[in-house]
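[1] Fold the stuff below for me.
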Amino acid sequence: AKVEELIKTGKIKIYPPERKAETLGFFKQGLEDFSISREKVTWGIPLPFDPKQIAYVWVDALPNYISAIGYGDNPDQFKKWWTEAEVIHLMAKEIIKFHNIWWPAMLLSVGLKPPDVILNHGFFTVKGQKMSKSLGNVIDPNYLVSQFGSDATRYLLLTQFPLGVDGDIQADRFIEKFNSELANDLGNLISRIAKMIADYCSGAIPEPKNYDASDNEIMNSATRTPDRVMDLIYELKVTTAIEEVFKLVKKTNQYVEASAPWNLAKNRDFDKLNTKLYVSAEVLRIISALIYPVVPNKAAQIRKVLGFSGNSLVPSLQKARKWGVLPKGQNLGKIEALFPRMETKKVEVKPVEDNLIGIEDFGKVQLRVAEVRQAEKVAGADKLLKLQVMVGDKEKQIVAGIAQHYQPEELIGRKIIVVDNLKPATLRGIISEGMLLAAQDGKSLVLLTVDKDIGSGAKIS
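    Below you'll find the predicted structure:
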């Protein structure tokens, strides 16, 4: 069979290898012709040459991959995105017969090229269990973004296990991983280097002098990393590619520790000090380019710290392969924490055996009316607002994920309902002393309030 030959010769690349083997196994078992239509189905798209026949659902659905990018009505777009492009399909492993065999066969039958690469991704479990609403172990991505930010959430999920295989998500390790890898390894590295340049070089990128062996070693490691990362990306080994970048982060931390710029400043060895700090900052520039696909907002923030602005905030892979691109004398931008450390606590994801609560449990929750006095956006978190509210004669601070539904100014003076006796929690490094109540239906969210004016602090019962 033509499709079998293309898979065996690598003209159609299938990842991971076990899915390729499974696909080829279908050919060994023997494949029969399949009907492209159904006669007794009452809904669907009739065949143009026989209206009594309704197109089989997969024959109907699969061509959307090409019709959406211009097949049949926009030849230039189709040429750009399919004919002349490298086409990569990302598919779940339980539908490999349709995507790995039938779809390429359909394309070949009408003279079109099949996909170049098909990645059949695996399933994931949560603490060894299938994710299920009935089990109560669903991990809400919106909740993760409210806790960690979109960039960190993307990083935490992509580094849980290799793309393409089955894996188990350990949500209770998210904060530990965030603090260890993002806050400590990467965030602290950027802060240390920037602060030393600010303190020892008047806030401007210094000019390096003679490189010693350690400088050349980290330089060579940094300039070789982009090609290693891209090779892994082309092989769809995304998790390994990210790990490769963070190996460079760890090496740079070790380089800074071994170089001890603080001692060079103390001993007034300024030529060597300037060289060490320039090398460190230049490696950061390269790191910012390599992590951009995973943490684009934080990568741009790193580049702002290094003094870049405008179009330069979007990194160039070509420049990431080169050394000495960081302009000498360029003034640093504002230095701020990239990933503030989070309070260590578990992200609870556990089965719920019974959703019913007793009246005694409900009685523990103190709901009161609060008046919003101040409201502002939380820096670096596009979904969070920080509110100052009065609950009777008590002033409280509440951090709430409502920034995409309300502007800060429209909340001032509004009476809302809050949980008054909730234990304080830390969100994005900010203490939240309560919880406001809101109703949500899909993407729509509205705050709960009172229908007549009543004093703040009034008890809800």
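[2] use CA for all of it now, contacts and neighbours both
    Noted.
[3] For Met390, which three-state class applies?
    Three-state assignment for Met390 (DSSP: H, G, I helix; E, B strand; the rest coil): strand.
[4] Go ahead and confirm it touches Glu371.
    Yes. Counting by C-alpha atoms under 8 Å, Met390 touches Glu371, with 5.2 Å between them.
[5] Let's see this one next, to set against the first:
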Amino acid sequence: MAGSQTYYLTTPIYYVNDVPHIGHAYTTLACDVLARFMRLDGYDVKFLTGTDEHGQKVEKSAMNAGVEPQAFTDRVSKNFRDLVSLMNYSNDDFIRTTEKRHVESAQAFWRRLEERGEIYLGSYAGWYSVRDEAFYGEDELTTTPSGKKIAPTGAECEWVEEPSYFFRLSAWQDRLLEFYEKNPDFIAPAGKRNEVIAFVKSGLKDLSVSRTTFKWGIPVPGNPEHIMYVWLDALVNYITAVGYPEMGEGSEFAKRWPADLHMVGKDILRFHTVYWPAFLMAAEMAPPRRVFAHGWWTIEGQKMSKSLGNVIAPETLVNTYGLDQTRYFLLREVPFGNDGDFSHRAMVNRVNGNLANDYGNLVQRVLSMIGKNCGAAVPQPGPFTEADQALLGAAHALLDTVRGELKAQAFHKALDAIWAVVGDANRYVDEQAPWALKKTDPARMATVLYVLAETIRHLAILTQPVMPDASSKILDQLALGPDERGFGRLGEGGALKAGTPLPAPQGVFPRYVEETKGE
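    Alright, predicted model coming up:
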């Protein structure tokens, strides 16, 4: 039975030196849609998000704000919690790396690596980017005319010399390559997989995993002069949230680890697909099953930047276009995994075209005709024609298609498949012309409207993960109770029952109307 199957997925934990923007909303949205889909498909889901609150960058940001780091992180972490309610995310846990459970987990993980001889004390001299919280080799840097060293990300680097603990990453090169070969789906999309393999093949050096020049972090067990490298601390959050270090039989860790999916932005792929699996294998623990790196958003063709003043707050999108409209646009507009561009024009085209005209209008006119011509109740169908069976067949086949696309994180393709059936249904209405049948063949009209209502039921159930509120309103208008909305009810088994009274239909997707100047 699917109910016993677990599914554990995570967002990256977001760095608290900034306010949430469209990129943060996008990553968590993708995970939310998967989590909602898997729950409707009968899985026991755990969906984790949270904030990464340690490191030199946070310490500096707090200092600039004139507050203690803990007070600073308390305030900024709340912005990310607020994003959860704004975007209607359904996460089961929100982790902060300053929590006691995480400090204990990270220190236990450190000791586990140390006991296995995977960490040793030495000293570090090299280039470090505070902005990226990452170390870079000389060969990865460019030098500006003024002599500054710049990382591939555009961040400035500084030369650092200090005592440091090291993780024996160099010893894991061959074992990582073997792991990638045996697990071809571990890194997605495919282009990113090739990038990671090329990076590992080029040679791995031991990784500095502690710092002594600042204090805002988790102390190294047994040597509190050192604090853990922020990325070692941060990655451990994924096991903290499933109860590590408690790993025994019957524990949440035993039930849920390895994670099924880590969703990340492409800029942090290396940490999740090189360092993290190496840390885990060194600790004799399983790596996650899959890491998916999605692309970045530009705004009206330009890179998002504070200096350009074009960073879009998710709140602005929701207030301007609507919540479910924003959720739909972000996952439909761009092939997931590619970079995408947000433009007002593209958003309005999706809201008015796909949602108001295609889907919304279908629902509204079908339910209005049923309200007027069938006594405001589910009509009694007669025998189905070939055209009826073709449309119902397309609706019944949708779950398998959508399930397959979401398994590959192809959100745009899943939505394309659903909207293909929306298009089929609209063409069917025009061809069957139930308004004409009302006079010539009322029994046939009832069958046509029944087939359409049943198709809408499938569309509304399958769009719940992307547009929970709008789908819920449509399902309410079909008089379907809470226990009639899971994927187990798709197909003939959950079909609408003739004679069920239906409420008066209400529009679900209003058109976006431009405000004219001077209003």
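[6] TM-score of the superposition?
    TM-score of the superposed chains, computed with TM-score structural alignment, normalised by the length of the first structure, equals 0.71; 344 aligned residues with a C-alpha RMSD of 2.0 Å.
[7] before we move on, the earlier item: looking at Met390 and Glu371 of the first structure, which is more packed in?
    Between Met390 of the first structure and Glu371, counting by other C-alpha atoms under 10 Å, Glu371 is the more crowded of the two (24 against 19).
[8] Just the element for the aligned residue in the second structure for Asn253 of the first structure, please.
    For Asn253 of the first structure, the aligned position in the second structure is Asn426, judged by TM-score structural alignment. For Asn426 of the second structure, the host element (DSSP states H and E) is helix 411-432.
[9] mean deviation of that helix from the first structure?
    Superposed on the first structure, helix 411-432 of the second structure shows a mean distance of 0.8 Å to its aligned residues (mean C-alpha distance after the TM-score superposition for the first structure).
[10] Flag every buried residue along that helix.
    By neighbour count on 16 or more other C-alpha atoms under 10 Å, the buried set for helix 411-432 of the second structure is 411-415, 417-419, 421-422, 425-426, 428-429, 432.
[11] Contacts for stretch 467-486 of the second structure, please.
    40-41, 324-325, 327-328, 363, 453, 457, 460-461, 463-464, 494, 500-506, 508-509 (C-alpha atoms under 8 Å, 6 or more residues apart in numbering).
[12] First-to-last residue distance for it?
    End-to-end distance for stretch 467-486 of the second structure: 15 Å, by C-alpha to C-alpha, to the nearest Å.
[13] for stretch 350-361 of the second structure, same thing?
    Its start and end residues considered, stretch 350-361 of the second structure measures 14 Å (C-alpha to C-alpha).
[14] Can you check which part of the first structure it sits on?
    Matched against the first structure by TM-score structural alignment, stretch 350-361 of the second structure falls on residues 177-188.
[15] Relative to Lys57 of the second structure, how far out is the aligned partner of Ala281 of the first structure in the second structure?
    Using TM-score structural alignment, the partner of Ala281 of the first structure in the second structure is Ala453. Counting by C-alpha to C-alpha, the separation of Ala453 of the second structure from Lys57 of the second structure is 55 Å.
[16] neighbour count winner among those two?
    Higher neighbour count among Ala453 of the second structure and Lys57: Ala453, with 23 against 19, using other C-alpha under 10 Å.
[17] Mean deviation, the host helix or strand of Ala470 of the second structure versus the first structure?
    Ala470 of the second structure is part of helix 468-477, with elements assigned from DSSP H and E. With mean C-alpha distance after the TM-score superposition for the first structure, helix 468-477 of the second structure departs from the first structure by a mean of 0.7 Å once superposed.
[18] What range does that helix cover in the first structure?
    Under TM-score structural alignment, the match for helix 468-477 of the second structure in the first structure covers residues 296-305.
[19] With stretch 276-287 of the second structure instead?
    Using TM-score structural alignment, the residues of the first structure aligned to stretch 276-287 of the second structure are 103-114.
[20] what's the answer for stretch 36-52 of the second structure, then?
    Per TM-score structural alignment, stretch 36-52 of the second structure has no counterpart in the first structure.
[21] Ends of that stretch, what's the gap?
    24 Å.
[22] who does the helix holding Asn426 of the second structure touch, helix- and strand-wise?
    Where contact means 3 or more C-alpha pairs under 8 Å, 6 or more residues apart in numbering; DSSP states H and E, helix 411-432 of the second structure is packed against helix 323-332, helix 361-373, helix 386-407, helix 442-462.
[23] Which residue is the nearest non-sequential neighbour of the aligned partner of Pro48 of the first structure in the second structure?
    Mapped onto the second structure by TM-score structural alignment, Pro48 of the first structure lines up with Pro221. Among residues not flanking Pro221 of the second structure along the chain, Gln107 sits closest, at 6.1 Å (C-alpha to C-alpha, 6 or more residues apart in numbering).
[24] What is the neighbour count of the one you found?
    By other C-alpha under 10 Å, the residues close to Gln107 of the second structure number 20.
[25] What residues in the first structure pair up with the one helix or strand it maps to?
    Assigned by DSSP H and E, Gln107 of the second structure falls within helix 100-115. Helix 100-115 of the second structure corresponds to no residues in the first structure, going by TM-score structural alignment.
[26] I'd like to know which elements that helix is packed against.
    Packed against helix 100-115 of the second structure by the contact rule (3+ C-alpha pairs under 8 Å, 6+ apart) you find strand 219-220, helix 237-240.
[27] please redo it, this time with the cut-off set to 6 Å
    Of the remaining helices and strands, none touches helix 100-115 of the second structure by 3 or more C-alpha pairs under 6 Å, 6 or more residues apart in numbering; DSSP states H and E.
[28] List of residues touching it?
    The contact list for helix 100-115 of the second structure, computed with C-alpha atoms under 6 Å, 6 or more residues apart in numbering, reads Asp233, Val236, Thr240, Tyr244, Pro245, Ala283.
[29] Name the member of these with the most neighbours.
    Counting neighbours by other C-alpha under 10 Å, Asp233 leads the contacts of helix 100-115 of the second structure with 26 neighbours.
[30] which position in the first structure aligns with that residue?
    Counting by TM-score structural alignment, Asp233 of the second structure lines up with Asp60 in the first structure.
[31] roughly how far apart are the nearest residue to its match once chain neighbours are set aside and His99 of the first structure?
    Once flanking residues are discounted, Asp60 of the first structure sits nearest to Ile45: 7.4 Å by C-alpha to C-alpha, 6+ apart. For Ile45 of the first structure, the distance to His99 of the first structure equals 21 Å [C-alpha to C-alpha].
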